[in-house]
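1. I would like the atomic coordinates for the input below:
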Amino acid sequence: MNKLIMTNDFEKIINEIKPNEVFLKDELKIEDIEEIKKVSFLTDKNKKTILIAANKYNIYAQNALLKILEEPPKNIEFIILTKSKYNLLDTIRSRLIEEKKFFQQEEKSIKIDKITNSFILELLKKDLEKDEIKLILKDLLKKAKNEEELKFINDALMMLELNIDKKAVLSTALLLFKENI
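-> Coordinates of the predicted model:
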């Protein structure tokens, strides 16, 4: 049975499942689907698991993937990994069994005196997930020196929950601490 697993750690799931084939991409594109088709349609008498994991799923790739899921090859099980089920079309999700496997993440500690414009820029380039930004903000919350900083970080955490642009929230919080050094 084909599955969709929502997770914050692709590597742990890959090591846990030990699939026959792995397609791990930052963004899954139509070219990747062509490769997946080639691998999946190779005849095999034994069951084969193909794992597809991506941070982003291109809309054209999703439509091509949907065709494979609607008429899957014999003896092939597809497991799709994503950080959020909303990265995928409803039509794909409706054809998969959904499962969640989230792992405890390590604390992200920031040295307040090391916050510079270049540090902030490098952090923003990493395109951190919402949960990773929450860990950073919680670390900053512990280091807050006054009511203003406490209130601001609490507000920033609420903004993340409301899906306000995560990079804007993080950069604003870091700039506040930078100014108060």
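
2. contacts, neighbours, all on C-alpha from now
-> Fine.

3. How about the helix or strand containing residue 61, which residues are buried there?
-> Using DSSP states H and E, residue 61 falls within helix 59-70. For helix 59-70, the neighbour count (16 or more other CA atoms under 10 Å) marks 61, 62, 63, 64, 65, 66, 68, 69 as buried.

4. and which of those is nearest residue 8?
-> Lowest distance from residue 8 to those (CA to CA) belongs to residue 62, with 20.5 Å.

5. ok, now which ones touch the residue positioned nearest the centre of the chain?
-> Nearest residue to the geometric centre of the chain (CA atoms, centre = their mean): residue 83, 3.3 Å. Residue 83 sits next to 6, 7, 8, 55 when contact means CA atoms under 8 Å, 6 or more residues apart in numbering.

6. which secondary structure elements does whatever helix or strand residue 138 lives in contact?
-> Assessed by DSSP H and E, residue 138 sits inside helix 130-142. Here helix 130-142 touches helix 147-161, helix 166-179, going by 3 or more CA pairs under 8 Å, 6 or more residues apart in numbering; DSSP states H and E.

7. quick one more, to check against the first:
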Amino acid sequence: MDEMQLRSKIILTDRFDETFEQLKERFSEALFYHISADDFLVEHAKEVVDRAYLTSDREKVIVLSAKRFTPIAQNKLLKILEEPPSKTHFILMTSTKAGLLTTIRSRLPVVDMTSSKEEIQLTINLETLDLAQLFSFLQANRRIDAKEAALLTEALAKEAMRSGKYRLDEALLETFAESIRLLDMGSPPHFVLTRLCLKLLERKI
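-> You can find the predicted model right below:
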């Protein structure tokens, strides 16, 4: 897939400003709107809808960049993503798919433009997860730092989605997003990881 083809999409990136400038340079004839926030909230979703219906003869690109998209805000975007106004394209920029609803991911292709980063190999089998495994996993990771905890959170989210053994509802997706947010705010990594894993175990099918 050409990541620079003009179409609605999700772009995974850890360089928001640089990626936005690349898009503007590539599609210089288009009219760009950029809505950027650490947390994409309902008020941002309303702004997106308002801008989408502004009349223009040019191709219009509305870029939404955020570390976290709240589930309520994502639900507000569903209809306009499915039925966008003429000549209007939406680009969601974020660093991970973990906090995006399945209904959002199913509507837009995903392009990964993240810098190469360390991959963490999970030492826990989510398909057979129980309290004993969970305790051993948490003990083995009791001294991790915030960066390692964030990578583990992303790995757990990907594996939970892949396994099909968990109820991936809005509450669980919000837990993944909130875990990243808590780590950014300086919460103890082991506390955040423990909280996430217990929530995950609750939703095992």
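
8. what's the helix holding residue 61 of the first structure aligned against in the second structure?
-> Aligning helix 59-70 of the first structure against the second structure (TM-score structural alignment) gives residues 71-82.

9. Run through who's touching the matching stretch.
-> For stretch 71-82 of the second structure, using CA under 8 Å, 6+ apart, the contacting residues are 40-46, 49, 90, 100-101, 103-104, 107, 170, 173-174.

10. picking that back up, helices or strands next to the next helix or strand after the helix holding residue 61 of the first structure in the packing?
-> Using DSSP H and E, the helix or strand that follows helix 59-70 of the first structure in sequence is strand 76-82. Strand 76-82 of the first structure sits against strand 3-7, strand 48-57, with contacts defined as 3+ CA pairs under 8 Å, 6+ apart.

11. Can you check what angle separates the longest one from strand 76-82?
-> Direction vectors for strand 48-57 of the first structure and strand 76-82, defined by axes from the mean of the first three to the mean of the last three CA atoms, to 10 degrees, enclose an angle of 30 degrees.

12. Then the shortest one?
-> Our comparison of strand 3-7 of the first structure with strand 76-82, counting by the same axes, to 10 degrees, yields an angle of 20 degrees.

13. What's the average distance for strand 3-7 of the first structure when superposed on the second structure?
-> Taking mean CA distance after the TM-score superposition for the first structure, the mean distance separating strand 3-7 of the first structure from the aligned residues in the second structure is 0.6 Å.

14. And for the last one?
-> Relative to the matching residues in the second structure, strand 48-57 of the first structure has an average distance of 0.8 Å after the fit, by mean CA distance after the TM-score superposition for the first structure.

15. got a list of contacts for that strand?
-> Applying CA under 8 Å, 6+ apart, the set of residues contacting strand 48-57 of the first structure is 10, 14, 19-29, 40, 75-83, 87-88.

16. Quick check on these: which are buried?
-> 10, 14, 19, 21, 24, 28-29, 40, 76-83, 87-88.

17. returning to what we had before: tell me which of the helices and strands packed on helix 130-142 of the first structure lies nearest to residue 1 of the first structure.
-> Closest approach to residue 1 of the first structure among those (CA to CA): helix 147-161, 33.1 Å.

18. For the closest one, name the packing helices and strands.
-> Using 3+ CA pairs under 8 Å, 6+ apart, the elements in contact with helix 147-161 of the first structure are helix 130-142, helix 166-179.

19. on that earlier part again, roughly how far out does the match of helix 59-70 of the first structure sit from the chain middle?
-> With CA atoms, centre = their mean, to the nearest Å as the basis, stretch 71-82 of the second structure stands 14 Å off its chain's centre.

20. Now do the contacts for the residue in the second structure sticking out farthest from the centre.
-> Distance from the C-alpha centroid of the second structure, by CA atoms, centre = their mean, peaks at residue 57 (31.6 Å). Residue 57 of the second structure makes no contacts at all, as judged by CA under 8 Å, 6+ apart.

21. did I read that right, it in a helix?
-> No. With DSSP: H, G, I helix; E, B strand; the rest coil as the criterion, residue 57 of the second structure is located in coil rather than a helix.

22. residue in the first structure matching it?
-> By TM-score structural alignment, residue 57 of the second structure lines up with residue 45 in the first structure.

23. Could you measure from that match over to residue 73 of the first structure?
-> Distance, residue 45 of the first structure to residue 73 of the first structure, using CA to CA, to the nearest Å: 11 Å.
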